[in-house]
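Participant: got a structure for you, letters missing:
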C-alpha cells in the first residue's frame, strides 16, 4: 500500500491550564478575600504573609474547591471565602514547615524564615491559621467547620509523624503513605469535599469529592518525592536533594534501600543518619535510586492514585469541570516542578 502516511497527533502534555481557565473569575474573588484577610495593624504580618502568598504558588487547593463547586453546578458565593480558608491553612503549614526543615528556598526565592527569621515566621503562620478559623466560623456551617478543623489537626499529626520518622531508615512504605495521606492529602480532600456541603449535595457526592481530593493529594506528593531526585533546582524552585540532606524517608529512598545490596544499604543508613550528605553523596544517592528504578516506581504509584482520583468523579456529568479536574490529576503526576 502506497501513499502519504500521516502520523497520529501527539496528545499534548497534561496541563493545569483548563483548571485555571475554569476557575479564573472565581479565583479573582478568592484572591480578594486573601488580600483583605492577611492585612493587620502590624505591618510585618502582611509583609511576611505576602512574601509566600504572592510567591507564585499554583493555588491548587483553592482552585479545587472552586472546580468542585463548578462540577456540582453550585451558583452561590460561599465557596470563595472557604477557598481562601483552604489557602490560609496551606500557607500556614508551609511557613511552619520551612522553619522546621530549615529550608532556605521555596518557589525559586528565599523562604520567609530566611528573610524575616524563625520567630516571626512561626507567629505569622499562627496568624494565618487564626484567620482561617475566623472565615470558617463566618460561613456558619458546623459541618464545614468540622471538615476543615479536622483536616488542620490531621495535617499537624502528619507533620509530627514525619518528624518522628525523619532519619529512621526502617520506615516502611505503608507508614510513609500514611504520613503523606495526613500531611498532604487531607487538605486536598477537605478542599474538594466542602464544595458538596455548600452545594447541599448527598453524602455520596461529598465522599466522592473527598476521594478525588485525597487520591490526587497522594499522587501530588509522590510526584514531589520523585522530582527531588529527578530534577534540578531551576525546575523545582528549591535545592535539589533537600529531602536527602534532611534525612527524609521518601518513597524513592524507601524503594532503593529495600532493593539495594548490603553495601548500598550501609550507604543509605549512613546518609539518612546524616553522616553522608555531601554533593558527592547526593550524586551517589541519585545513582542508586536510578539503578533500582525507584523514581519511575514512585511515579508509577503516583499514576495509580491519580487514576483513582479520576475514577472517583466518574459519577458526575461530563463537562468542562470534570475534564479540567481529570487533566489536573494527570498533570499532578506528569509535572517536572
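Facilitator: Nice, I can see it. Here the structure is a predicted model, which means the values were calculated and not measured.

Participant: for the rest of this, base every contact and every neighbour count on C-alpha atoms.
Facilitator: Fine.

Participant: what does the helix or strand hosting residue 266 contact?
Facilitator: Assignment of secondary structure by DSSP states H and E places residue 266 within helix 262-272. In this structure, residues lying in contact with helix 262-272 by CA atoms under 8 Å, 6 or more residues apart in numbering are 167-169, 244-249, 257, 276-277, 281, 285, 288.

Participant: same thing but 6 Å
Facilitator: Helix 262-272 has contacts (CA atoms under 6 Å, 6 or more residues apart in numbering) with 167, 247, 257, 276.

Participant: likewise for stretch 309-320?
Facilitator: When contacts are taken as CA under 6 Å, 6+ apart, the neighbours of stretch 309-320 outside the stretch itself are 208, 212, 215, 216, 326.

Participant: mind listing which of these are in helices?
Facilitator: For the contacts of stretch 309-320, the ones inside helices are 208, 212, 215, 216, 326, with DSSP state H as the criterion.

Participant: what ranges do the strands span in the protein?
Facilitator: In the chain, the segments counted as strands under DSSP state E are 105-106, 109-110.

Participant: just how off-centre is the last one within its chain?
Facilitator: In this case it means strand 109-110. Between the centre of strand 109-110 and the centre of its host chain there is 19 Å, according to CA atoms, centre = their mean, to the nearest Å.

Participant: quick one on the thing from earlier: okay, the strands of the chain in JSON lines with mean neighbour count and distance to residue 75 next?
Facilitator: Converted to JSON lines, these look like this (neighbours: other CA atoms under 10 Å; distance: least, CA to CA, whole Å):
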{"stretch": "strand 105-106", "mean neighbour count": "19", "distance to residue 75": "36"}
{"stretch": "strand 109-110", "mean neighbour count": "16", "distance to residue 75": "38"}
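
Participant: residue 199 is nearest to which of those?
Facilitator: strand 105-106 (35.1 Å; CA to CA).

Participant: before we move on, back to that, most neighbours out of the contacts of helix 262-272, which is it?
Facilitator: Among these, the one with the most neighbours (other CA atoms under 10 Å) is residue 247, at 25 neighbours.

Participant: let's bring in a second one:
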C-alpha cells in the first residue's frame, strides 16, 4: 500500500548525490579501509556485529559530508578521513542502540543485530564503536573537532532519552517532536559538516555556515523519512514501510493529523499509538486520516522549509564543485518522497 504525494518542483526527478559520491570517492575508500581496521577486535563478536551493520548498504552520507566540507576549502591532509570515520562509527553506534530501544526487527532490509546476537551484544558493540570514534578523534588532535563531535554524542543521547519521555504520548507537540529530531538526527549531520572546515583551518563564518547547513539538512532528511513511513518504499526508507506506525512512534505527520482531526479521529490515534492497536487495517485508516488532514504534504512543506535554510546557509560561500554537491544533497533528500 502506498500514498502518492504530489510535489511541484523543477528537477526533483533528477536529484542525485552522484556528484558528492564522485568527489568523495578517493576519501571514502580510505574511510572504508579505516572502518574495517578500527572495527576489528580480538573479541570475535565485536567485528561480527559491527560489520553486519557497516556492510548493510547505507549511503554513508554523513562521512561524505565531512570529506566534502573539508576539501571545499582546499584541505589536502588526512584528518578529514579520520573524522569521517569517527562520524560513521557514531552513526552506526546510534543505529545499534536505536534498534534495541525501538525493538526493531529489520534495518535496511536485513535482520537487525539485536535479532541475531541479542540486545546486550548490540548495546555493547555500539559502546565499543563510540569508544573507537573518540580514539580516532584524539588521533586528529583538534580540540575544536573533538568538542563538536563529543557535544553531538551527548546531544544525541539526550534526544534518545527525551524521545522515551514523549513516546506513545499523543499530546506531544510539534515543538516537542522537532526538539527530538534536532537532537537525534540533525545534531550528527551538523557536526559531520562542521568538522570539515575545522580541520581545513577556516574562520568562524565558514564553520557557522556548514553547521547550519548540516543541522537543517538533518531536519529535512528526518521529516522526509517520517512521510516515507506512510507512503514510500522500503528501498527509499531503509526499513519496512509502516514500521514507525507499528512501533507506536510519534512522528510529525501523526502529530499534525491528531491535532487537526475530529474527536473520533483522535480516539483512533490514541488507540493505535498509545494502546498498540496498529494492524494492517489500522495502518490503512491512518493513511486515510493523514491524507484527509493534509499532514503528509504539510510535513513535506516543513522539510522544504528546512532545505531552503540549508541552501541559504551555503549561499555566501565560494562556488566550488563541493558546494554544488552539497546543494544537490538537499534536493536528493527531499526527492525521496517520489
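Facilitator: Cool, got the structure. All of these numbers come straight from a predicted model, not from anything done at the bench.

Participant: list just the nearest of the contacts of stretch 309-320 of the first structure to residue 189 of the first structure.
Facilitator: Comparing the contacts of stretch 309-320 of the first structure against residue 189 of the first structure with CA to CA places residue 212 closest, at 6.9 Å.

Participant: so what's that closest one up against?
Facilitator: Contacts for residue 212 of the first structure were tallied using CA under 6 Å, 6+ apart; they are 309, 312.

Participant: in helices only, show me the contacts of helix 262-272 of the first structure.
Facilitator: Cross-referencing the contacts of helix 262-272 of the first structure against helices under DSSP H gives residue 257.

Participant: ok, back up a step: distance to residue 163 of the first structure added to the strands of the first structure, as CSV?
Facilitator: Shown next, in CSV, are these (distance: least, CA to CA, whole Å):
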stretch, distance to residue 163 of the first structure
strand 105-106, 19
strand 109-110, 23
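
Participant: between all of the contacts of helix 262-272 of the first structure, which two are separated the most?
Facilitator: Using CA to CA, the two most remote members of the contacts of helix 262-272 of the first structure are 257 and 276, lying 14.9 Å apart.

Participant: one step back: which one of the contacts of helix 262-272 of the first structure is nearest residue 337 of the first structure?
Facilitator: Sorting these by how near they are to residue 337 of the first structure, with CA to CA, puts residue 247 at the top with 21.0 Å.

Participant: could you verify my assumption that the closest one touches residue 167?
Facilitator: Yes. At 4.8 Å, residue 247 of the first structure counts as touching residue 167 under the criterion of CA atoms under 6 Å.

Participant: now do residue 123 of the second structure against residue 109 of the second structure, distance only.
Facilitator: For residue 123 of the second structure, the distance to residue 109 of the second structure (CA to CA, to the nearest Å) stands at 20 Å.

Participant: if you could redo that for residue 42 of the second structure, that was the one I meant.
Facilitator: Distance, residue 42 of the second structure to residue 109 of the second structure, by CA to CA: 29 Å.

Participant: between these two, which is the more surrounded one?
Facilitator: The neighbour count for residue 42 of the second structure versus residue 109, taken as other CA under 10 Å, is higher for residue 109 (15 against 7).

Participant: residue contacts, the residue lying closest to the more buried one once chain neighbours are set aside?
Facilitator: When the adjacent residues along the chain are set aside, residue 109 of the second structure lies closest to residue 239, with 5.7 Å between them (CA to CA, 6 or more residues apart in numbering). Contacts for residue 239 of the second structure were tallied using CA under 6 Å, 6+ apart; they are 107, 108, 109.

Participant: rebuild those residues as a markdown table, extending it with distance to residue 149 of the second structure.
Facilitator: Formatted as a markdown table, the entries for the contacts of residue 239 of the second structure read as follows, by distance: CA to CA, whole Å:
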| residue | distance to residue 149 of the second structure |
| --- | --- |
| 107 | 25 |
| 108 | 25 |
| 109 | 29 |
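
Participant: what is the nearest of those to residue 63 of the second structure?
Facilitator: When the contacts of residue 239 of the second structure are ranked by distance to residue 63 of the second structure (CA to CA), residue 108 comes first, at 18.2 Å.

Participant: burial count for that closest one?
Facilitator: By the criterion of other CA under 10 Å, residue 108 of the second structure has 17 neighbours.

Participant: and residue 128 of the first structure, what does it touch?
Facilitator: 88, 92.

Participant: if you set the cut-off to 8 Å instead, what comes out?
Facilitator: Under the criterion of CA under 8 Å, 6+ apart, the contact partners of residue 128 of the first structure comprise 38, 88, 89, 91, 92.

Participant: equivalent analysis for residue 38 of the first structure, please.
Facilitator: When contacts are counted by CA under 8 Å, 6+ apart, residue 38 of the first structure is found next to 45, 46, 49, 50, 128, 131.

Participant: where do the helices sit along the stretch 1-150 of the second structure?
Facilitator: Taking DSSP state H, counting those that start in this stretch, the helices of the stretch 1-150 of the second structure run over residues 18-38, 45-54, 61-71, 79-102, 113-117, 119-140, 143-166.

Participant: looking at those, which is buried most?
Facilitator: helix 61-71 (a mean of 26; mean count of other CA atoms under 10 Å).

Participant: mean shift between it and the first structure?
Facilitator: Comparing helix 61-71 of the second structure with its match in the first structure after superposition yields a mean distance of 0.6 Å (mean CA distance after the TM-score superposition for the first structure).

Participant: and that helix, what does it pack against?
Facilitator: Helices and strands touching helix 61-71 of the second structure, as assessed by 3 or more CA pairs under 8 Å, 6 or more residues apart in numbering; DSSP states H and E, comprise helix 18-38, helix 79-102, helix 187-199, helix 321-335.

Participant: do that again at 6 Å, thanks
Facilitator: Packing contacts for helix 61-71 of the second structure, counted by 3 or more CA pairs under 6 Å, 6 or more residues apart in numbering; DSSP states H and E, involve helix 79-102, helix 187-199.

Participant: can you give the contact residues for the last one?
Facilitator: The reference is to helix 187-199 of the second structure. Residues from elsewhere that reach helix 187-199 of the second structure (CA under 6 Å, 6+ apart): 62, 65-66, 69-70, 145, 148-149, 152, 207, 210-211, 214-215, 218.
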